[in-house]
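**Q** The following block contains a protein sequence and its predicted model.
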Amino acid sequence: MRKTTFLLLMLFALPALAHSNKDGKCTTSDIAGVYGFKGDGFIVAEGMGYPVGPLATVGTMVFNKDGTWRVKQNVSANGTLHRNVVYAGTYTLNADCTFWLFDPTVSDSAIDFGVFIANGKEFLLLPNVEGFAVTFEGKRISKAR
């Protein structure tokens, strides 16, 4: 029962939290800025140079108004530390505040799916890459000028 209630709450509450401005549509201007984030979970199949096992990461992510993004992070993969790991690419932002990240050095298709919440001040992210059971949460540090 608790699980069902939580799922229903997320199903109906998340879209309401996602809307960023008064007309109910997200724009790149609404979300552009620097975010601090953390991610944790497990790698269940080798990929992107990380071994199978637990994964934790902390870093910054920049969303630019021009549709580009950049991540700089430290990653602990199965206890091995990878410092100053950088990824960059482009993103598509939908009016409902969901977004897809693309990095052509990793894949021809989207590598992550996410949603902006709290009026664009936070995001939730899930990899769209096989073998990664990891979730990410980010909070805006500064808005783009």
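**A** Received the coordinates, thanks.
**Q** only C-alpha atoms for contact and neighbour calcs from this point on.
**A** OK.
**Q** isn't there a strand covering A16?
**A** No: counting by DSSP: H, G, I helix; E, B strand; the rest coil, A16 is not found in a strand; it is helix.
**Q** Against that first model, consider the following:
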Amino acid sequence: MTFRQTFGILFAGMLMLGIAKQMHAGEAEQRHCSNAALQGDYSFTTTGTLNGVPLATVGKSTFDGKGSFQSTETLSDNGVISENLPGTGTYTVNADCTGTSMISTGRASNFVIVDNGNEIQAINAAPGTVLITVLKRLFTNRWPDFAR
């Protein structure tokens, strides 16, 4: 066997080992979500239309990690402002980090958890409604100095 043949076989073997190792590492990095993926406080904004009327909200939701949440929001419904509106709801998170939620008013949403649970992107699931919500985890590292 020539040096070139030996080198080719060694190179191919090393390449295959490297690919196999990367594939195994990729499998280990796959995440499997559950309701516990949503726990703690998130700020949120919603924009879009509800029955053809412009709507926007800003607020805070607290998820319990067991499938329930509570929210407080300020709402602009066609320019009419309502403040400190309370709400409750339930949610279910699938293993692939997608899920559904239902708020107490009966509106359902579909969502996906991204950025290691630091963000949730959602869309209202009602026909004729275009409402997009983005939730972001509050204070992921530590309580901020300005809040002491």
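**A** Good, I have the coordinates. As the structure is a prediction and not an experimental result, all values here were calculated from the model.
**Q** what sits against the nearest residue to V93 of the second structure once chain neighbours are set aside?
**A** Among residues not flanking V93 of the second structure along the chain, G99 sits closest, at 4.3 Å (C-alpha to C-alpha, 6 or more residues apart in numbering). If you count contacts by C-alpha atoms under 8 Å, 6 or more residues apart in numbering, G99 of the second structure has them with 91-93, 110-112.
**Q** In terms of helices and strands, where is G99 of the second structure?
**A** strand 98-103 (DSSP states H and E).
**Q** Give me the mean deviation of the following helix or strand past that strand from the first structure.
**A** Using DSSP H and E, the next helix or strand after strand 98-103 of the second structure towards the C-terminus is strand 108-114. Taking mean C-alpha distance after the TM-score superposition for the first structure, the mean distance separating strand 108-114 of the second structure from the aligned residues in the first structure is 0.7 Å.
**Q** so how far is strand 108-114 of the second structure from its chain's centroid?
**A** Remark: strand 108-114 of the second structure is offset 6 Å from the chain centroid, using C-alpha atoms, centre = their mean, to the nearest Å.
**Q** what range in the first structure matches it?
**A** Alignment of strand 108-114 of the second structure against the first structure: residues 111-117, by TM-score structural alignment.
**Q** now the helices: where do they sit in the first structure?
**A** 2-18, 28-31 (DSSP state H).
**Q** ok, the residue most central in space within the first structure - contacts?
**A** Taking C-alpha atoms, centre = their mean, the centroid of the first structure lies closest to L125, which sits 3.1 Å from it. If a contact means C-alpha under 8 Å, 6+ apart, then L125 of the first structure has 112-115, 135-137 as its contacts.
**Q** can you check L85 of the second structure too?
**A** With C-alpha under 8 Å, 6+ apart, L85 of the second structure has these contacts: 72-75.
**Q** with the contacts of L125 of the first structure in mind, which one is nearest to G39 of the first structure?
**A** Taking C-alpha to C-alpha as the measure, G39 of the first structure sits nearest to F136 out of the contacts of L125 of the first structure, at 4.1 Å.
**Q** Count the neighbours of the aligned residue in the second structure for the closest one for me.
**A** F136 of the first structure maps onto T133 in the second structure, with residues paired by TM-score structural alignment. Residues within reach of T133 of the second structure, counting by other C-alpha atoms under 10 Å, total 19.
**Q** Check Q121 of the second structure too.
**A** Around Q121 of the second structure there are 17 residues (other C-alpha under 10 Å).
**Q** That'll do, ta.
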